[in-house]
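Chemist: Provided below for reference: sequence and predicted model.
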Amino acid sequence: MSTRKDSLDSDPVIESRDQLVAPMQAGEKPRSDWRIGTEHEKLVYKKDDKHAPSYEEEGGIRDLLLQLQQFGWEPVEEGGKVIAMSGPDGAISLEPAGQLELSGAPLENLHQTCAETGRHLDQVKQIGEECGVGYLGLGMWPDKTREELPIMPKGRYGIMRKHMPKVGSLGLDMMLRTCTIQVNLDYSSEADMAMKFRVGLALQPLATALFANSPFTEGKPNGFLSFRSHIWSDTDPQRTGMLPFVFDEDFGYERYVDYMLDVPMYFVFRDGQYIDAAGQSFRDFLKGELPALPGEKPRESDWWDHLSTAFPEVRLKSFLEMRGADGGPWSRICALPAFWVGLLYDQSSLDAAWDLVKDWTMEEREALRNAVPKLALDAPLPGGGTLRDIAGPVLEIARKGLSSRNMLNASGDNETGFLETLSEIVESGKVPAQRLLDKYHGEWNGDVSRIYKYSF
């Protein structure tokens, strides 16, 4: 998450509800302009003793960021500290405990997306050799306690860390111990957004299952296949979940604005500082009655900031964010955008995916989402069977969608190859976490530290 800078002179005051809807409306694009934005996070560790490096230590997170300048990345500072890097491949930023995130540039096809991911991993691995660090592609730290993890110098994270324990028992774990892969996608209209949002929410449990990759906590199996997904169930109920109103016939931008107005605030950014407004109401802010800034009304940038502080399974800003997947290695970083682009960027595939899930009740959707963190593909499916039963058909829909796009690389290959790692998971019957557990109970002989041999 990059740093925002004040520009109050050019930042309009919000005077009407139309300005709240504007970011979503601004996201509408013709199909020819649809792009793919992929984000992924990695756990960073020191190779000598496997500790998570602090910001300040030699060869630590700050040095890691600054070394990226040799590849053309430029520092972004907050309070005089480098907390992100900006470059042609997007932004590299810090999560709360030093997880390293690439927020990729909006790209036209999956070949470009996977090439971007490859460039980034090559760069950070080269710098890792210089700084003595390695990287893990997992959904959660397999062996670290909260107390063993460093804290990064970003103002918004300090406010969130203070607030999280007041609203859930696992919010600090979400901040400090987890990693995800996410893809950001476009829409052409309000109706197109609504359809993609519904399909994305309904099938998010399948993505969670296929990418489940967080079975260990503090060195032992935690009883889950995606503990990262389970963490969201006890982080903050006012800003997480499946959003039942999205499946209502009248769902659109206005309904999402209403939802966001009911999500409590975290902060306001002024004069280069984050002001604590945790638990306060954006509705009060609109009336000039925010306790943190009495008498002041919000600017448009305050609304943009607020839109980034809700964490549902799918999130709307000026694009849709698919947020259900655990972190993983290179092949799965490329596979997640392939999964969702195949389903959502071809109309026939989008319609076919909706036909699979449209008759599920909200109670059934919630039950599936709640079962997946433990059971993954064995989670009970509405109407009988398990999630495994639709995994193959959904991948086939995605494959047809990618084939229809006919986006070819220099060798004449289309984008369907990026789904192969998911097809192998379905055919084997074992998600990534189950393979890790097999190793833990087998060749690792109960020693989770062996997982570091499988780093990027």
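Modeler: It's in. Numbers count the residues shown, from 1 in each chain.
Chemist: CA atoms for contacts and neighbours, from now on please.
Modeler: OK.
Chemist: give me the residues contacting stretch 396-410.
Modeler: 109, 111, 338-346, 348-349, 352-353, 413-416, 419 (Cα atoms under 8 Å, 6 or more residues apart in numbering).
Chemist: what distance do you get for residue 64 to residue 413?
Modeler: 35 Å (Cα to Cα, to the nearest Å).
Chemist: more crowded one of those two?
Modeler: Each of residue 64 and residue 413 has its neighbours counted (other Cα atoms under 10 Å); residue 64 has more, 20 against 13.
Chemist: which SS class is that one?
Modeler: Under DSSP: H, G, I helix; E, B strand; the rest coil, residue 64 falls in the helix class.
Chemist: count the neighbours of residue 39 for me.
Modeler: 23.
Chemist: separation between it and residue 280?
Modeler: 29 Å.
Chemist: another structure for you, compare them:
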Amino acid sequence: MTNTITTDLGEGHPIDAADAELTSANDAAQLIGESCLTDGPVGRVGLEIEAHCFDLAAPERRPAWDQISSVIADVGVLPGASLITVEPGGAVELSGPPADDVVSAITAMAGDRAVLRSAFAEAGLGLVLLGADPLRPAKRINPGDRYRAMEQFFEASQTGAAGAAMMTSTASVQVNLEAGPEAGWAARLRLAHALGPTLVAIAANSPLLGGKFTGWRSSRQWVWSQLDSARCGPVLGVDGEDPAGEWARYALKAPVMLVHPTPEMDAVPVTDWVPFADWADGSVLLGDRRPTVADLDYHLTTLFPPVRPRRFLEIRYLDSVPDADWPALVFTLATLLDDPGAAEIAAEACEPLATAWDRAAQTGLGDRRLRDAAIRCVAAAAERAPAALQESMARLMRSVEQGRAPADGFSDRVVRNGIATAVTELAQGVQ
């Protein structure tokens, strides 16, 4: 769960094993399969929320790395213990520790969001919850070697524009859930994937990118769809009966993005298409050597499917949405996966739409079938909502019944006031 597992293989493999050389792709597959899911009860929830950082006086300007870092340095420990990090384009992310249940996770994250918003406002900056930056061109400000090397990789793979937009202009709400009992892994992973298009349509909140309407309600999902499916596409195959095995096969087929020639050296891009399996088998040597367990672990951090197994399930397909919306969205997703009755309803409603990712991102709830599925899913969650979330759930239910996602409200605001004003209003907390 968030912040309790620092690496994919770390708990199952001692640190002194990290330098061990892999002898074959089968060796790598076994390590991945043994480590990717943890058998246990459902219930705990971790949240990660990204927000674009804007200068309140000049929203067209991207605040500098040092300016953002200075604000964060003065924040101190947040009441809910979320960690604060900065994405390549300056988006600020809160990563909360795992909570015992979804309501506790929501409450803690909302408190941390309030403290962070106040700190940035005092510095003349605003944090905007949108799935994509509607105003500024893609630009990296994070000086980390990982992100510099990722830029070079995307350029070499002919996806430079999409890669830059993904890294520096998109933001999400990520929900981390336990993998659950081993006997239910296949059904649980299938449902997590099948829910994707319907939840993408509900959460769509990025109708603009880089100063223009894109024609997509979720431009964030559109950007991700332009990257190679070997790294960013869904993991599960046709039947999804062996999620651990399918994740191992996915990871081994995916091309190596970055390597560290030595542990002390910065990451460097791999500009040729080298599946990790070829490196592990010795068909190709990178840095004149075979990979180590540490290299495999790092490779897994460069894979970005919509649902990523990291002992827990990292659900990555939601746009960042406003503070009035994300609590209900998070509760809906967690309930549909963790409550058996709600999961049964969700599976029936969403599995026929399980591959409609592009339709969901472009048309959203304007598609009748997606809207009908969304109504059934949100209604199932709303019936199970505690008193503290009933108002938020009722708001989400009304929006879904009307076929409106957050993108529609933001589009209306842009048409009415212009992009810069719309962004500034959101940065100032104007509803």
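Modeler: Sure thing, it's come through. Since the structure is predicted, the reported quantities are computational estimates derived from the model, not experimental observations.
Chemist: please state their TM-score.
Modeler: The pair, once superposed, lands on a TM-score of 0.86 when counted by TM-score structural alignment, normalised by the length of structure 2; 410 aligned residues with a Cα RMSD of 2.8 Å.
Chemist: what's the PyMOL syntax to select whichever of the contacts of stretch 396-410 of structure 1 are buried?
Modeler: A single PyMOL command selects the buried members of those (16 or more other Cα atoms under 10 Å):
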select buried, resi 109+111+338+339+340+341+342+343+344+345+346+349+352+353+414+415+416+419
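Chemist: all strands of structure 2, in order?
Modeler: Using DSSP state E, the strands found in structure 2 span residues 45-55, 83-86, 92-95, 125-128, 172-177, 208-209, 212-213, 258-259, 268-269, 307-310, 312-319.
Chemist: so which bit of structure 1 is the first one matched to?
Modeler: Taken onto structure 1 by TM-score structural alignment, strand 45-55 of structure 2 occupies residues 36-46 there.
Chemist: same question, the fifth one
Modeler: Strand 172-177 of structure 2 lines up with residues 180-185 of structure 1 when matched by TM-score structural alignment.
Chemist: ok, now the last one?
Modeler: On structure 1, the counterpart of strand 312-319 of structure 2 by TM-score structural alignment is residues 319-326.
Chemist: also the third one?
Modeler: Following TM-score structural alignment, the partner segment of strand 92-95 of structure 2 in structure 1 covers residues 100-103.
Chemist: identify all contacting residues around that stretch.
Modeler: 1, 37-44, 90-95, 120.
Chemist: which of these count as buried?
Modeler: 1, 37-44, 90-95, 120.
Chemist: which one of these is nearest to residue 298 of structure 1?
Modeler: residue 1 (21.1 Å; Cα to Cα).
Chemist: so what's that closest one closest to, chain neighbours aside?
Modeler: Excluding the flanking residues, the one nearest residue 1 of structure 1 by Cα to Cα, 6 or more residues apart in numbering is residue 93, at 5.5 Å.
Chemist: what's the spacing between the one you found and residue 144 of structure 1?
Modeler: 21 Å.
Chemist: show me the contact partners of stretch 33-42 of structure 2.
Modeler: Outside stretch 33-42 of structure 2, the residues that touch it by Cα under 8 Å, 6+ apart are 8-9, 12, 177-182, 244-245, 247-248, 309-313, 338.
Chemist: drop anything exposed from those.
Modeler: When these are checked for burial by 16+ other Cα under 10 Å, the buried set is 8-9, 177-180, 244-245, 247-248, 309-313, 338.
Chemist: please tell me I have it right and the residue nearest to residue 1 of structure 1 contacts residue 78.
Modeler: No - look at residue 93 of structure 1 against residue 78 with Cα atoms under 8 Å: they stay out of range, at 11.8 Å.
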